[in-house]
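In: Turn this into a model:
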Amino acid sequence: MLLKDAFPDVEIYTDVALDPYNSDGHDGIVRDDGVILNDETVEYLCRQAVSQAEAGADCVSPSDMMDGRVGAIRRALDREGHTHVSIMSYTAKYASAFYGPFRDALASAPKAGQAHRRIPPNKKEYQMDPANYREALREAAADEAEGADIMMVKPGMPYLDVVRSLRDNTSLPISVYHVSGEYAMLKAAAERGWLNEKDAALEALMCFRRAGADLILTYYSVEAAKWLAGEK
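Out: Below is the predicted model of the structure:
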């Protein structure tokens, strides 16, 4: 609300997920026996999306990877009069090793629960298997049918083949997330003098575009904008 009041023309994208607010670090509600409760989670994701739309979000971005959440969120937004609010779905979000720096900063990695609860040690139950290529096509078809306006691939560089596959199989815009681990690797290598940071970062961003991405989310956004504008 503060951003919209101060910068009314800025497009605001918000994340829809439970992990920042969940004591065990998972994107979904976890039953005592360790099962992720898909439908119960989707209900709260819908409430979260509507709350964000009411605050002024232009696009809500479900990153949880629960089944059926895009359609449910679309119906919830429309029911509350937010037909103009778009959905950027995390369509192909992989159970990747490249999320580490972000999870450490947010303290959102899965955590052990109380003695009577079994907490899954990772998010592989609902995020995608890095070895599985074809699942992304099934997820894309489902998200498009449920009303997604933009589809995302996350992470970026290790999944350029998936970006290209989605680009070739939908007319929707494709976004890609240049995640914290990818950013940290470039930063660390540059700090050690192993590569030219500007050239390497801009090459990485260009690769996303070449693979078919229409939008790029990256921790390099401010620096890249300055480099592209000719600033040092």
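In: When you work out contacts or count neighbours from here on, use the C-alpha atoms and nothing else.
Out: Will do.
In: the longest strand in the protein is where?
Out: strand 86-93 (DSSP state E).
In: Give me the helices and strands touching that strand, please.
Out: The contact analysis (3 or more CA pairs under 8 Å, 6 or more residues apart in numbering; DSSP states H and E) places strand 86-93 against strand 59-62, helix 69-79, helix 135-146, strand 150-154.
In: switch the cut-off to 6 Å
Out: Judged by 3 or more CA pairs under 6 Å, 6 or more residues apart in numbering; DSSP states H and E, strand 86-93 is in contact with strand 59-62, helix 135-146, strand 150-154.
In: Please give the structure of this sequence too, so both can be compared:
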Amino acid sequence: MSFPTVRHRRLRGSAALRSMVRETILTVNDFIYPIFVTYGTNVKEEIPSMPGVYHFSMDRLEEEIREVVSLGIPSILLFGVPASKDAIGSSAYDHNGIVQEATRAIKQWAPELVVIADTCLCQFTDHGHCGVVHVHEQTGNAEVDNDQSLELLVKTAVSQAEAGADIIAPSNMMDGFVSAIRDGLDAAGYTNVPIMSYSVKYASAFYGPFRDAAHSAPQFGDRKTYQMDPANAREALREAESDVLEGADFLMVKPALAYLDIVRTLKDQFDLPLVAYNVSAEYSMVKAAAANGWLDERAIVLETLTGMKRAGADLIMTYHAKDAARWLQG
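Out: Modelled structure (predicted):
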């Protein structure tokens, strides 16, 4: 059977027909909204490279949380900007650290909101790397010590769980990080706290605005020895499989837009819930173009997020979440 008997346009003839046969449905329940918390008083400071995204001090955070809840967004990803940094990122696992304080407060204000704690050291270390740095005796090169870093990441995860985080989301890309954190959480009695692993995290140029937001740019070198080469796809399967075997409860691909083939590959290979991180530069490029009148922001954002879900993402971390929630409601 072919044309003229088969006419595909029959199912596109009206908005109602198109809605009836729509294969991918984007809803507010798909969204995770990243929030940046910092010290100070009366701070609601827009991040210059991320219009519409702010640093919040604790006394201004509740208003943001109330808005998120009112929009029906079910979960947030919490990043902390500390008051001080050191070589081992000790404020990351401080009982009274900024993420821990914010988590305790949020769970009081909005107990139903799922709080996901980003578990990394980069914004807490004075060198900006995601682990402990040592200088190699023979080469003189600075290197991130994988196994020593795991010890501090476990302490960070446990402190976040103690504060009430519903999900631990390790983003550091150290080898064995899921296994180490799972063991640490279980030993501390947090056997029911899931791990949302940044399983496939590329050494990407799309993180630029985030490093302004989190004040986490490395002070020397780059992160290419622990984050993945953007050219590699098969390696993503190895990384994800390791995390599955180590006990991850979610898998993530970061960034999203340039890596939708990786999202689809992981969706086809693994049965864990899959998260796509619509990262800072993906957000900022749309905002900049919209500000210049070059595109329809609403149409572009909803099409992009739908594409991520169509590629296989079960959940989408996105700075567009509040706007997208309003547009979907309207």
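In: one step back: of the helices and strands packed on strand 86-93 of structure 1, flag the one that's most buried.
Out: Of all those, strand 150-154 has the most neighbours on average by mean count of other CA atoms under 10 Å, namely a mean of 26.
In: Can you give the contact residues for the next helix or strand after that strand?
Out: Note on strand 150-154 of structure 1: by DSSP states H and E, the next helix or strand toward the C-terminus is helix 160-169. Contacts to helix 160-169 of structure 1, defined as CA atoms under 6 Å, 6 or more residues apart in numbering, come from residues Ala211, Gly212.
In: how about helix 160-169 of structure 1: buried residues?
Out: Residues of helix 160-169 of structure 1 classed as buried by neighbour count (16 or more other CA atoms under 10 Å): Leu160, Val162, Val163, Arg164, Ser165, Leu166, Arg167.
In: Closest to Asp24 of structure 1 out of those?
Out: Checking these against Asp24 of structure 1 by CA to CA gives Val162 as the nearest, at 29.9 Å.
In: all helices for the stretch 201-330 of structure 2, in order.
Out: Using DSSP state H, counting those that start in this stretch, the helices of the stretch 201-330 of structure 2 run over residues 208-214, 234-246, 260-269, 280-291, 297-311, 321-329.
In: I'd like those helices as a markdown table, with distance to Val37 of structure 2 appended.
Out: A markdown table is the format used below for these (distance: least, CA to CA, whole Å):
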| stretch | distance to Val37 of structure 2 |
| --- | --- |
| helix 208-214 | 9 |
| helix 234-246 | 28 |
| helix 260-269 | 29 |
| helix 280-291 | 16 |
| helix 297-311 | 25 |
| helix 321-329 | 17 |
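In: do you know which of the ones you listed lies nearest Val114 of structure 2?
Out: Evaluated over these, closeness to Val114 of structure 2 peaks at helix 321-329, with 14.6 Å, by CA to CA.
In: residues in structure 1 aligned with that closest one?
Out: Counting by TM-score structural alignment, helix 321-329 of structure 2 falls onto residues 221-229 of structure 1.
In: what's the mean distance for the longest helix anywhere in structure 1 versus structure 2?
Out: If you go by DSSP state H, structure 1 has its longest helix at helix 38-55. Compared with structure 2 after fitting, helix 38-55 of structure 1 has a mean deviation of 0.3 Å; criterion: mean CA distance after the TM-score superposition for structure 1.
In: what's next to that helix, contact-wise?
Out: For helix 38-55 of structure 1, using CA under 6 Å, 6+ apart, the contacting residues are Met1, Gly28, Ile29, Met66, Arg69, Ile73, Leu77.
In: Quickly name whichever of those is closest to Ser108 of structure 1.
Out: Ser108 of structure 1 has its nearest neighbour among the contacts of helix 38-55 of structure 1 in Gly28, at 12.2 Å by CA to CA.
In: on that earlier part again, quick check: buried residues in the match of helix 321-329 of structure 2?
Out: Going by neighbour count (16+ other CA under 10 Å), the buried part of stretch 221-229 of structure 1 is Ala224.
In: what's the answer for stretch 170-183 of structure 2, then?
Out: Across stretch 170-183 of structure 2, burial judged by 16+ other CA under 10 Å covers 170-175, 177-183.
In: so it corresponds to what in structure 1?
Out: Mapping stretch 170-183 of structure 2 onto structure 1 (TM-score structural alignment) gives residues 62-75.
In: For the matching stretch, give the distance from the opening residue to the closing one.
Out: For stretch 62-75 of structure 1, the separation between the terminal residues is 14 Å (CA to CA, to the nearest Å).
In: Next: stretch 216-226 of structure 2.
Out: Start-to-end span of stretch 216-226 of structure 2 (CA to CA) is 16 Å.
In: now stretch 181-193 of structure 2
Out: OK, stretch 181-193 of structure 2 end separation, CA to CA: 11 Å.
In: which other residues reach that stretch?
Out: Stretch 181-193 of structure 2 has contacts (CA under 6 Å, 6+ apart) with Val154, Val158, Ile167.
In: Repeat that for stretch 98-109 of structure 2.
Out: Residues contacting stretch 98-109 of structure 2 (CA under 6 Å, 6+ apart): Gly80, Gln160, Ala163.
In: which residue sits closest to Ile76 of structure 2 in space, ignoring its chain neighbours?
Out: Tyr33 (4.5 Å; CA to CA, 6 or more residues apart in numbering).
In: Tell me who's in contact with that neighbour.
Out: Contacts of Tyr33 of structure 2 (CA under 6 Å, 6+ apart): Ile76, Leu77, Met317, Thr318, Tyr319, Ala321.
In: what would those residues look like in JSON lines with distance to Asp229 of structure 2?
Out: What follows is the contacts of Tyr33 of structure 2, written out as JSON lines (distance: CA to CA, whole Å):
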{"residue": "Ile76", "distance to Asp229 of structure 2": "28"}
{"residue": "Leu77", "distance to Asp229 of structure 2": "25"}
{"residue": "Met317", "distance to Asp229 of structure 2": "22"}
{"residue": "Thr318", "distance to Asp229 of structure 2": "23"}
{"residue": "Tyr319", "distance to Asp229 of structure 2": "25"}
{"residue": "Ala321", "distance to Asp229 of structure 2": "28"}
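In: sorry, back to before: in structure 2, which residue range corresponds to the longest strand of structure 1?
Out: With TM-score structural alignment applied, strand 86-93 of structure 1 matches the range 194-201 in structure 2.
In: Tell me which residues are up against that stretch.
Out: Residues outside stretch 194-201 of structure 2 that contact it (CA under 6 Å, 6+ apart) are 167-171, 227, 236, 240, 248-254.
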